[in-house]
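# Could you look at this predicted model? Sequence included:
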Amino acid sequence: MQENITSKELMLKKIRKALLEKRDNPYPNLEDTPLYKESEEMLEVLFAEQLTAVSGNFIYCENGIEFIENILHLADKYKWRKIYCWEPELQELLTEYEFPFYKTDKDFELAEAGITLCEALIARNGSVMVSNQNSAGRRLSIFPHHHIVIARTGQMVMDLKDAFRLIKDKYGSQIPTMLSTITGPSRTADIEKTLVLGAHGPKELFVFLIEDFI
């Protein structure tokens, strides 16, 4: 007489059989396996590649003079007239070379470009880490259509954990209340899956890495 087995019983029977079978772990050392493959590229090169891949712009400068030359070129190209900078050390540099900018938030609703510092550049994914500790706060990094970031070579790190190490070394127990990473210009594909840049923030991101900076 053939035993009647329901589909549920058959499924449970297969599960019990599978559990009794000895199966080799296909990934025996998964926890010890690094998440990323090691890269032999220079951090600056890797960062530039990753930033460019997400529609960002990378400009390397040996010193402040090269920075001024490059930002003058961008200002002429994009016809910037209202450029805002609230970082005292950047203001000093711009003033030294008579570069026009706004020191206050007068007519800020008309801002075309904002110049800020950053906490770190993360080479792995081309991201910029910013915090609310800088004088620019958060407004200059999200409101103007063009965001210009100034970084020193010592702020270039490989991974996010390295960026947090810089933060800890810099601030100790007084960690900023706001830390954020920026990966390329603002973007969204919410409407009909069409990628749009600048939907919720800057539509252009320029990262200046200056070798010899004050």
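Thanks, I have it.
# from here on, contacts and neighbour counts on C-alpha atoms
Fine.
# name the helices or strands packed onto whichever strand in the chain runs longest?
Taking DSSP state E as the assignment, the strand of the chain that covers the most residues is strand 204-212. When contacts are defined as 3 or more C-alpha pairs under 8 Å, 6 or more residues apart in numbering; DSSP states H and E, strand 204-212 sits against strand 57-63, helix 64-78, strand 146-152.
# And here is the other one:
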Amino acid sequence: MSFFKKLFNTPKPEEPKASNLEFENLPIEQIFVKKFVENQGKFLYCTSLTEVTTNIASIIKENSWGEIICNDYDLQKLIKSVDVKTSEKINNKNPLFVSCEHLIAENGSILFSSNQLKEFKISELSENFIVYATTSQLVKSKGESLTGIKTRYQGNIPSNISAIKNFNPSSKNEDFMSYGNTNSKNLYLLLFEDL
């Protein structure tokens, strides 16, 4: 029998990769955070809206930002008590305080649409982002996030759907498939526990 196996060079069944096994039994939140931090994102977990506001104030102070952009009415309520000038007009000079569509665990990326970015491409926006998201926005994969958008916005799917995966604008990506991708951002994620 082994003679035929050698003769026909039957490949051995592929062993599962250790890295996949490592993540297989982890909760989706831990998978996302691990991948997000590996991509050099800055992660702040918040259990109350007071914590969210305090963390925003600390981020602004740490970076000496005098003005931020926020065009979301609900998010403007969060930063009302923070000592910073806000503008609703999106530009590429001031940091952007924004929500997102989904947090994708499989690669630690953050998915946005025209609901957050309007008609702007990510590459046209500021290098600095503060993103507010909730734990209910976590999904396993890109496919699941796109299905979620399709379900949520039935018949009125937003345009300009794109993601940020690299959170260090000065890093050099040697991956040929990412050549020319300028979606790298200095990004702070405020993840609010809502489940």
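Arrived safely. Every value quoted in this text rests on a predicted model; they were computed, and no experiment measured them.
# Superposed, how do the two chains score by TM?
Here the superposed chains carry a TM-score of 0.77, computed using TM-score structural alignment, normalised by the length of structure 2; 180 aligned residues with a C-alpha RMSD of 3.3 Å.
# that older thread, have a look at how far, on average, the longest strand of structure 1 is from structure 2.
Once the two models are superposed, strand 204-212 of structure 1 sits on average 1.3 Å from its counterpart in structure 2 (mean C-alpha distance after the TM-score superposition for structure 1).
# Gly143 of structure 2 corresponds to which position in structure 1?
Matched to structure 1 by TM-score structural alignment, Gly143 of structure 2 sits across from Lys161.
# I meant Asn39 of structure 2, not that one.
So Asn39 of structure 2 corresponds to Val54, using TM-score structural alignment.
# Distance-wise, check the residue lying closest to Val157 of structure 1 once chain neighbours are set aside relative to Ile15 of structure 1.
In this structure, Val157 of structure 1 finds its nearest non-sequential neighbour in Ile122, 5.3 Å apart by C-alpha to C-alpha, 6 or more residues apart in numbering. As for Ile122 of structure 1, its distance to Ile15 of structure 1 is 46 Å (criterion: C-alpha to C-alpha, to the nearest Å).
# So those two - more neighbours on which side?
Ile122 (28 against 11; other C-alpha atoms under 10 Å).
# hang on, the earlier thing: show me the contacts for the residue nearest to Val157 of structure 1.
By C-alpha atoms under 8 Å, 6 or more residues apart in numbering, Ile122 of structure 1 lies in contact with Phe47, Val128, Met129, Met156, Val157, Met158, Asp159, Leu160, Ala163.
# for Ile148 of structure 1, same thing?
Here Ile148 of structure 1 is in contact with Ala113, Gly114, Ile115, Thr116, Leu205, Phe206, Val207, Phe208 (C-alpha under 8 Å, 6+ apart).
# Show me the helices in structure 2, by range?
For structure 2, the helices defined by DSSP state H occupy 2-8, 18-24, 28-38, 49-63, 73-78, 114-117, 142-152.
# What are the contacting residues of the second one?
Taking C-alpha under 8 Å, 6+ apart as the criterion, the residues outside helix 18-24 of structure 2 that touch it are Ile31.
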